[in-house]
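S.K.: prediction below, plus the sequence it came from.
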Amino acid sequence: MVSVIATLRHHTDEVSCCAFSPSLLATSSGDKTLRVYSAADFSELPFSPLSGHGYGVHCCRFSSCGGFLLSCSTDGSVIVWSSGTGEVTAVLQHPGRSPLRVCALAPDSSLLLAGACDGTVALWDFSSKTLRRCSAASEASVVACCFSPCGQMFVTGCTHGDLKLWDTDISLLHALRDAHDLGVTCCSFAPQFKIGDDGCCVEFRLASCGQDSQLKIWIVSQREGAGRELLPKKKKPFDSEQLSAGGTAASRQEGGELLTKSLFGSETLGALLYTLKQHDRYVTAVALSPTMPWIATGSMDKTVNVWRIERDGVSRTEAESRQTACHGRNLPGHSRLLVADWSEEDVQTWLCEEGLQELVSIFKANNIDGAELSQLDKETASELGIESVGLRGRLLRKIEALKAEQSGSEAPDEFLCPITRELMKDPVIAADGYSYERESIESWIRGKNKTSPMTNLPLQTTLLTPNRSLKTAITRWKSSQ
């Protein structure tokens, strides 16, 4: 069963893109703005709309943990926004000032990619915001791009219909001519990947769609010591559908209808699940929430609809309980106050937010407010009667992280392990495409029946791949502090 739970009517031009983070929904439009909504009740945030582009915005994307929002525009720029405040943290200009049609961020947020109308792709180091390379990728406009779950490859699609696979040095690995006769419109990797029985072959699934009204599923196969290739998963492509940027839903761009499909990891691959009829004009954007049973759809009718999905007996309440801890570090009510200005109630709320509920009664009995919290040290914690060394250490680390956050020296969100929210020392990539601290994800796998901490879906393999580029970025950031 699918039902509309919200209709957003704030844009004054057609909606071009929708994107979910674990706690937010962002939309972009030809009206030059982005709108940001709470994913709790779909109320627009106080700092929305975001107005920084000089022309229409074509694409918006969140970083993996939702700390940053990216947008690209006909004005030739990518703007990086803080998801918590709406402030501009960086403006990256295409070297040739060519209009940008699409952007993507690597799963570990180490690289930022943008595709341009002149056929080039620009690749930036995201942590330093420096341009690594700008290279020709096509003779036509690059209108689609996505990174592989491992972050070591990316795919581009152009208006001539070609799909191309590249490494992160923008060296061509494989080219598939005329993948879609009338041009590619978007592409997306499945977050999981498969390890061959012999342990030497890695397979990724890629979905692409185009103006030929076809959706196609491809296998990107890489064997150790060999090259990569794109192979069709199905000989007969699905007809009359358009893949969303999220890679798990599809939309038919005719009559305002939306068709959703289960694309990856399903025995009934490509089976029609729902036909949704709500928009008055063509559906132009689709996004699937990573934590909730919600789909957002944007249209040329200038509206965004949010749909709730109930399938296989899973209700909204049950799905909500599956949300992960990766919701950013903003706290309702007191998040914009300095720690020293927090009331006793704010401190107690913060303890609950950080998973320290057992300390609430101690702090309440001792009337600990924000000023006292900021001064709390090991000796004071002992005097309060916190006997557990582990609990005391965890509290002090949380306090230091909180003070670092408010002083502006907090580590970038992508450097923090999604499980512990602590700076990673040995980051690894799991089968869900996310990076974790090795010790934390290994412990999670042992105790959580091999499910992803970020998506709650089964991990296809427990193989962990060292994320050397992220480890280097963290080391570089630490040396600059």
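M.R.: Alright, I've got the coordinates. All values derive from a computational prediction rather than experimental measurement.
S.K.: use CA for all of it now, contacts and neighbours both
M.R.: Will do.
S.K.: all helices of the chain, in order?
M.R.: Remark: helices assigned in the chain by DSSP state H are 316-320, 344-353, 360-365, 370-375, 378-383, 389-407, 438-447, 468-480.
S.K.: so for residue 271, which of these sits nearest?
M.R.: Each of the helices of the chain has some distance to residue 271 by C-alpha to C-alpha; the shortest is helix 316-320, at 22.5 Å.
S.K.: in that closest one, what's buried?
M.R.: residue 319 (16 or more other C-alpha atoms under 10 Å).
S.K.: below is structure B, check it against A:
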Amino acid sequence: MVSLICTLRHHTADVNCCTFSRNLLATASTDKTIRIFSIIDFSELPFSPLTGHGYGVHCCCFSACGKYLASCSTDGTTIVWSMGTGETVTAFEHPRRSPVRVCAFSPDSTCLVSGASDGTFALWNFCSRTLRRTGTVNETSVVACSFSPCGQVFVTGSSYGDIRVWDLEVNQLHAEKDAHDLGVTCCHFASQIYIEGEVANVRLASCGQDSLLKIWTVSHLSVAGCTMQLLHCLSAQSAPVLSCAFSTDGQYVVSGSVDKTVTIYNANQGVLLYTLSEHERYVTACAFAPMTSLIATGSMDNTVNVWRFGDQNREGGDEGEVLAVGAANASCEGRKQQTGRLRQLVCDWSEEDVSAWLRDEGLEPLVRTFRDNNIDGVELLGLSKEALASELNIESVGLRNKLIRKTEELKLSSASSDCPDEFLCPITREVMTDPAIAADGYSYEREAIQSWINGKNRSSPMTNLPLQTTLLTPNRTLKMAIGRWKSSQ
């Protein structure tokens, strides 16, 4: 069943896009703003709304780790925002300053593609903040784009109606002419990769002005390029379909239409499951939340509806699942807190930060002494063995030696605190030396993910969903980016 949880009425104009990270919902609007909400209680974050675009915002997307959000606008820019502070990380100006209609991060967040109204698209190197390649379709607008889960190819959809497949050198691998009569409006890859011999198969959902939602199989052959085969042509909506998205597990696909409805299909069978009719105007945006049963839909009625979706075959209540995810997020936040603290400047630590670090490192007996002496980050880094004994009166030689050793480790960690998050293996949280892409689309240190798989753990470390294959693909682009970053240090 599907139930409406809440309606967000914060925007003052059309909602053009909505997208989820693991714990946030972002919405973009013609009112020039992007708003950020917590998916725990759908309260708006303190730094929201994000303002910086001069015209309406057409699209927004999260990086895989959720640390960044990209947004694009008629003003010709794609702005990347920090989800920790809400501040601008960088702003990409599209070549010729043409209005940018759509943007998408690669699964490893090393690349960002943006498509514009002049029929061009730009592939940006997000790590170096530079333009990598540009490409051109027909004399039309690029209105849709999506990266495959392996991150090695992406598709563009145009208002002319074609869908084109490109590699990272912007070589066209395939063109599906007239995929949608009168124009494509949106396209979205599923997260799963199916391997048959040397062929990698992924599914792509697309929708258009022809009032159809289509599901394709895109087959990538290392030598022969790409092919596209139509699996399902879905026609439950009576007007142009403006948006579509797969669920994280690839089992379902949702779409929004000019007829004001939202439809949910079984993506494998192409069967209509639900039709939702709560919006008062065109439904322009839709998205599934990762790892939860939430769906967000945005409309030209200026609202965003949040739905709870539960398949009748699933055991247990959805409320329990949402609560479990909330608890998991809280637990994960606790595990990540230390790592996040180490990646700030230690000299900016407060006395409370120092106390928390001492507890994390098993130095709890020193907390009171440090508090009594008002030790903050700057003073922590300046401590010596002599000062610990003579000024802080720490008598235990073992405690003094352990603290000095941990402080030295802290200095080393702090020295590389500016390392981009995308360069860190999600398992080890260390800079990768041999990054490899797994079937979930994420990049890991090869040894770490191989060890994970060899331990008979066939679920994704990032999504907790089953890995469809144990095949690992070298991420040479990311490896080169890490190499350049290391050379600059």
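M.R.: Good, I have the coordinates. What you see is a predicted model; the values in this text were computed from it and never measured.
S.K.: highest mean neighbour count out of the helices of structure 1?
M.R.: helix 344-353 (a mean of 19; mean count of other C-alpha atoms under 10 Å).
S.K.: and that helix, how far out from the chain's middle?
M.R.: Here the centre of helix 344-353 of structure 1 is set off from its chain's centre by 28 Å, with C-alpha atoms, centre = their mean, to the nearest Å.
S.K.: what's the answer for stretch 423-432 of structure 2, then?
M.R.: With C-alpha atoms, centre = their mean, you get 17 Å for stretch 423-432 of structure 2.
S.K.: equivalent range in structure 1 for it?
M.R.: Using TM-score structural alignment, stretch 423-432 of structure 2 lines up with residues 415-424 of structure 1.
S.K.: residues in contact with the matching stretch: which ones?
M.R.: 65, 325-326, 411, 427, 435-437, 440-441, 453-454, 470-471, 474 (C-alpha atoms under 8 Å, 6 or more residues apart in numbering).
S.K.: just stretch 475-486 of structure 2 next, same as before
M.R.: Under C-alpha under 8 Å, 6+ apart, the answer for stretch 475-486 of structure 2 is 108, 110, 127, 128, 423, 432, 433, 434, 435, 436, 437, 443.
S.K.: now with 6 Å, please.
M.R.: 435, 436 (C-alpha atoms under 6 Å, 6 or more residues apart in numbering).
S.K.: next: stretch 189-207 of structure 2.
M.R.: Residues contacting stretch 189-207 of structure 2 (C-alpha under 6 Å, 6+ apart): 148-149, 184-188, 213-221, 241, 246, 250, 439.
S.K.: ditto for stretch 342-356 of structure 2
M.R.: 367, 375, 376, 377, 378, 417.
S.K.: swap in 10 Å and give it another go.
M.R.: The contact list for stretch 342-356 of structure 2 (C-alpha atoms under 10 Å, 6 or more residues apart in numbering) reads 337-338, 341, 357-358, 360, 363-364, 366-371, 373-381, 410-419, 421.
S.K.: does residue 15 of structure 1 touch residue 279 like I think?
M.R.: No: if you go by C-alpha atoms under 10 Å, residue 15 of structure 1 and residue 279 don't touch, sitting 11.7 Å apart.
S.K.: overlap of the contact sets of those two?
M.R.: Common neighbours of residue 15 of structure 1 and residue 279 (C-alpha under 10 Å, 6+ apart) are 297, 298, 299, 300, 301, 302, 303, 304.
S.K.: residues near the counterpart of residue 227 of structure 2 in structure 1, how many?
M.R.: Matched by TM-score structural alignment, residue 227 of structure 2 corresponds to residue 229 in structure 1. Residue 229 of structure 1 has 19 neighbouring residues, counting by other C-alpha atoms under 10 Å.
S.K.: who are the contact partners of residue 229 of structure 1?
M.R.: 164-165, 173-176, 203, 218-223.
S.K.: of those, buried ones?
M.R.: By 16+ other C-alpha under 10 Å, the contacts of residue 229 of structure 1 give 164, 165, 173, 174, 175, 203, 218, 219, 220, 221, 222 as buried.
S.K.: leaving out sequence neighbours, find the closest residue to the aligned partner of the fifth one in structure 2.
M.R.: Yep, that's residue 175 of structure 1 we're talking about. The equivalent of residue 175 of structure 1 in structure 2 is residue 175 (alignment by TM-score structural alignment). Using C-alpha to C-alpha, 6 or more residues apart in numbering and skipping residues adjacent in sequence, the residue nearest residue 175 of structure 2 is residue 164, 4.4 Å away.
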